[in-house]
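> let me see the structure of the following:
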Amino acid sequence: MKQIKLYIIIVSILAVGFLYCKQSRKQLTHNMDKNIVFSGVDATGTSVRITQYPANIVSLAPSNTEILFDIGLGASITGRTRFCNYPPEVESIPIVGGFVDINVERIVALQPDLVLAIRGNPQKSITELRRLAIKVFALDPKDITDVVRTIKDIGNITGKKENAEILADNLARRIEVVSELVKTIPVELRPKVFYGDWKSPITAAGINNPIDSLITMAGGINIATDSGVSWPHYSFERILAHNPDIILSGFKNKEDLVKDQDLLLEEIRNDMLWSKIKAVQTNRIYFIDEDIVMRPGPRMVDALELLARYFHPDKFNVRAKESSRVLSH
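Here you go, the predicted structure:
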């Protein structure tokens, strides 16, 4: 009888202890969850947890940098790439390398709370930063269709969710306005567009790149999609066969372009081959700031609207000038 009582007492103690431990673990997990302000999987497939919103951020892509400024976090950026050149305020921010030549030591010295990367950054550098206990979240925006989502992702991870949603929703509405108007335009009324160089070897914007998406969404037909690759070498014979209605060409230095634009246009118009193209004959040659068409950030929506206005001036209530002009923002 005594043995039975002893057995019951022992079982009771163990049961109470088990329940206490279970409750303690549950409470610990709950407390840990309460301390996590962000949890998600980034573009590299890595699970990232943030326990405190970052005050010091290193940006490894121009699109990330522009988004951070637009949601009110410009002052929190303590490091950038040499390609992060907008807005002008970035000039005072230390440089930590480029896209592929990231200086891990410089980043570590800045002691960032968060490194905002993109999938195109070297995996080796990302892995090394993580090994050194630095939080890295990689994004993978490819074109304008990814801009809204990327802005919201950055807002969530940085604690600027409200600002990010306001910006993202505004951009989404602007994209929708263009999309709805373009839907009303028959395919046969959409201009054939060539984006690329005019000096040999000619490189064109083909398929699966940001410019192709912009041309299509703005109501144009990209002639170089027949190449089957993103950035093909494109022969003049193929351009002549398509005879594009519009020619777009990117530039990097606006000051030089503004100064030399008339000379460039004169050179194209007097060229024995290019003068045969409809776009040249009708003065529909436009020079575009490469940054706004190549970076999947907020200004890409500006580029979409600008292209739509030049492709379809009647639909977008903007009278296209007879002469060529610079498209930039």
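> CA only for contacts and neighbour counts going forward, please
Will do.
> helices along the stretch 101-250 of the chain, start to end?
104-110, 123-131, 147-158, 161-183, 210-217, 236-242 (DSSP state H, counting those that start in this stretch).
> could you dump the ones you listed to a markdown table with mean neighbour count and distance to residue 6?
Below are these laid out as a markdown table (neighbours: other Cα atoms under 10 Å; distance: least, Cα to Cα, whole Å):
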| stretch | mean neighbour count | distance to residue 6 |
| --- | --- | --- |
| helix 104-110 | 14 | 61 |
| helix 123-131 | 14 | 53 |
| helix 147-158 | 22 | 56 |
| helix 161-183 | 16 | 59 |
| helix 210-217 | 22 | 76 |
| helix 236-242 | 14 | 94 |
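> out of those helices, which gets nearest to residue 198?
helix 236-242 (8.5 Å; Cα to Cα).
> pull the distance from the closest one to the chain's centre.
Computed by Cα atoms, centre = their mean, to the nearest Å, the chain-centroid distance of helix 236-242 equals 31 Å.
> what residues does that helix touch?
192, 194, 202, 223, 276-277 (Cα atoms under 8 Å, 6 or more residues apart in numbering).
> and the next element down the chain from the longest helix along the chain?
Using DSSP state H to define each element, the chain has its longest helix at helix 2-35. Downstream of helix 2-35, the next assigned helix or strand under DSSP states H and E is strand 38-41.
> please give me the structure for this one as well, since I'd like to look at both together:
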Amino acid sequence: MRVISLCPSNTEIIEYLGLTHLLVGVDDFSDWPETIASLPKLGPDLSINMNLVEKLNPDMVLASLSVPGMEKNVNQLKERGIPHIILNPQSLSDIEHDLITTAEVLGYPERGMRAAERFRTRVAKVKQKGSNNHRTLKLYWEWWPRPVFTPGKLNWLTEISELAGAVNLFQDVEFASVQTDWEDVLRRQPDYICLVWVGVRRDKVQKSIIKKRPGFEKLKHLNDERILILEEELYCRPSPRLLDGLEKLIGLIQK
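All right, here's what the predicted structure looks like:
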């Protein structure tokens, strides 16, 4: 089959299934695994060039709704009659399900079942590590600084936080994404600040930016070590690589 992926998390699911050799094109932001570097790039995930997609004559396109605005791509796929499936995982169980669904659609159902079992087993093992933390740490995840965007209850980072033996600072808000402000963050008194600015390289994110914010000194137990600059690709993409991020997070906060 000739397969196209329209977002990084889909590309990573394909790799986890061991089916990367089927890919004939990917979005501009797909950067893992390195073997896809030579594939045709079809534009940013929010604005895919559908003319290029059609030229590649795909048997199946893996679309996504994991980021607001991706509906545009899905609508164009429908209008042009391009065969596709839509993935929209919001939890680890959703990712497990998508491994099975994707493998079935691509004609490799057994790979999907094996991959799902491998994923499920790893989640269980990591959960055991996280349960060793007897403190309830509050994690503030920052997706974007101005205006402040952070994950709410209906996002995988709430689950990732819990598996690490902590809680998402905004788990009480019944949304996947929450727009708030720094004053609200201060009131909630996080134990750790986890910076995962979407689309920004880690070397461009500085702890000093946070420390200069008004009222930072009110977070009495926070210091440089509790401001974590994390890899966006390990926390902001709903793929099996979230478990890599989870294991790293456990190592950072369980000291």
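> got a TM-score for the pair?
After superposition, the two chains reach a TM-score (TM-score structural alignment, normalised by the length of structure 2) of 0.83; 250 aligned residues with a Cα RMSD of 2.8 Å.
> related to what we said a few turns ago, report the buried members of the contacts of helix 236-242 of structure 1.
192, 194, 223, 277 (16 or more other Cα atoms under 10 Å).
> farthest pair in those?
223 and 277 (13.2 Å).
> quick check: neighbours shared by these two?
In contact with both residue 223 of structure 1 and residue 277: residue 244, using Cα under 8 Å, 6+ apart.
> circling back: what's the closest of the helices of the stretch 101-250 of structure 1 to residue 227 of structure 1?
Going by Cα to Cα, the one of these nearest residue 227 of structure 1 is helix 236-242, 10.0 Å.
> my read: residue 59 of structure 2 touches residue 23, true?
No. If you go by Cα atoms under 8 Å, residue 59 of structure 2 and residue 23 don't touch, sitting 10.4 Å apart.
> those two: which is more packed in?
residue 23 (21 against 13; other Cα atoms under 10 Å).
> residues in contact with the equivalent of the more buried one over in structure 1?
By TM-score structural alignment, residue 23 of structure 2 lines up with residue 77 in structure 1. Contact analysis of residue 77 of structure 1 by Cα under 8 Å, 6+ apart lists 56-59, 65, 68, 93.
> restricted to strands, list the residues you listed.
Cross-referencing those against strands under DSSP state E gives 57-59.
> and the residue nearest to residue 139 of structure 1 when sequence neighbours are not counted, how close does it get to residue 7 of structure 1?
Leaving aside its sequence neighbours, residue 139 of structure 1 sits nearest to residue 118 (Cα to Cα, 6 or more residues apart in numbering; 4.6 Å). Applying Cα to Cα, to the nearest Å, the value for residue 118 of structure 1 to residue 7 of structure 1 is 62 Å.
> which ones are touching the most centrally placed residue in structure 1?
When Cα atoms, centre = their mean is applied to structure 1, the residue found nearest the centroid is residue 296 (2.4 Å). Residues near residue 296 of structure 1 by Cα under 8 Å, 6+ apart: 63, 141-144, 146-147, 210.
> what's the counterpart of it in structure 2?
Match for residue 296 of structure 1 (TM-score structural alignment): residue 238.
> name the helix or strand for its match, please.
Counting by DSSP H and E, residue 238 of structure 2 is found in no helix or strand.
> re earlier: what's the spacing between the match of residue 23 of structure 2 and residue 306 of structure 1?
30 Å.
> again with residue 241 of structure 1
Counting by Cα to Cα - residue 241 of structure 1 and residue 306 of structure 1 are separated by 27 Å.
> equivalent analysis for residue 21 of structure 1, please.
63 Å.
> which SS state does residue 48 of structure 1 fall under?
strand (DSSP: H, G, I helix; E, B strand; the rest coil).
> got the contact list for it?
38-42, 135-137.
> do that again at 6 Å, thanks
39-41 (Cα atoms under 6 Å, 6 or more residues apart in numbering).
> what do you get for residue 297 of structure 1?
With Cα under 6 Å, 6+ apart, residue 297 of structure 1 has these contacts: 63, 147.
> find the residue closest to residue 91 of structure 1 in space, skipping its chain neighbours.
Closest to residue 91 of structure 1 by Cα to Cα, 6+ apart is residue 85, at 7.1 Å.
> so residue 177 of structure 2 sits against residue 151, correct?
Yes. The pair residue 177 of structure 2 and residue 151 qualifies as a contact (Cα atoms under 6 Å) at a distance of 4.5 Å.
> which of the two has more neighbours?
Set residue 177 of structure 2 next to residue 151 and count neighbours by other Cα under 10 Å: residue 151 wins out with 25 against 18.
> kindly state which residue of structure 1 is aligned to that one.
In structure 1, residue 151 of structure 2 lands on residue 205 (TM-score structural alignment).
> do the same with residue 222 of structure 2
By TM-score structural alignment, residue 222 of structure 2 lines up with residue 280.
> try residue 4 of structure 2
Under TM-score structural alignment, residue 4 of structure 2 pairs with residue 58 in structure 1.
> hmm, back to that, and which of the buried ones among the contacts of helix 236-242 of structure 1 is nearest residue 258 of structure 1?
Once Cα to Cα is applied, the member of these that ends up nearest residue 258 of structure 1 is residue 194, at 21.3 Å.
> excluding its backbone neighbours, what's nearest the closest one?
Nearest one to residue 194 of structure 1, counting by Cα to Cα, 6+ apart, is residue 247 at 4.9 Å.
> test my guess that the one you found contacts residue 287.
No. Using Cα under 6 Å, residue 247 of structure 1 makes no contact with residue 287, being 8.5 Å away.
> before we move on, back to that, quick check, nearest of the contacts of residue 77 of structure 1 to residue 218 of structure 1?
Relative to residue 218 of structure 1, and with distances defined as Cα to Cα, the nearest of those is residue 65, at 25.4 Å.
> what sits against that closest one?
Residue 65 of structure 1 touches residue 59, counting by Cα under 6 Å, 6+ apart.
> related to what we said a few turns ago, can you tell me how far the closest residue to the match of residue 151 of structure 2 other than its chain neighbours is from residue 210 of structure 1?
Closest residue to residue 205 of structure 1 apart from its sequence neighbours, by Cα to Cα, 6+ apart: residue 231 at 5.1 Å. Residue 231 of structure 1 sits at a distance of 11 Å from residue 210 of structure 1 (criterion: Cα to Cα).
> what do you get for residue 2 of structure 1?
On the measure of Cα to Cα, residue 2 of structure 1 and residue 210 of structure 1 end up 82 Å apart.
> what does residue 66 of structure 1 give?
17 Å.
> what does residue 221 of structure 1 give?
14 Å.
> then residue 100 of structure 1?
Taking Cα to Cα, one finds residue 100 of structure 1 at 20 Å from residue 210 of structure 1.
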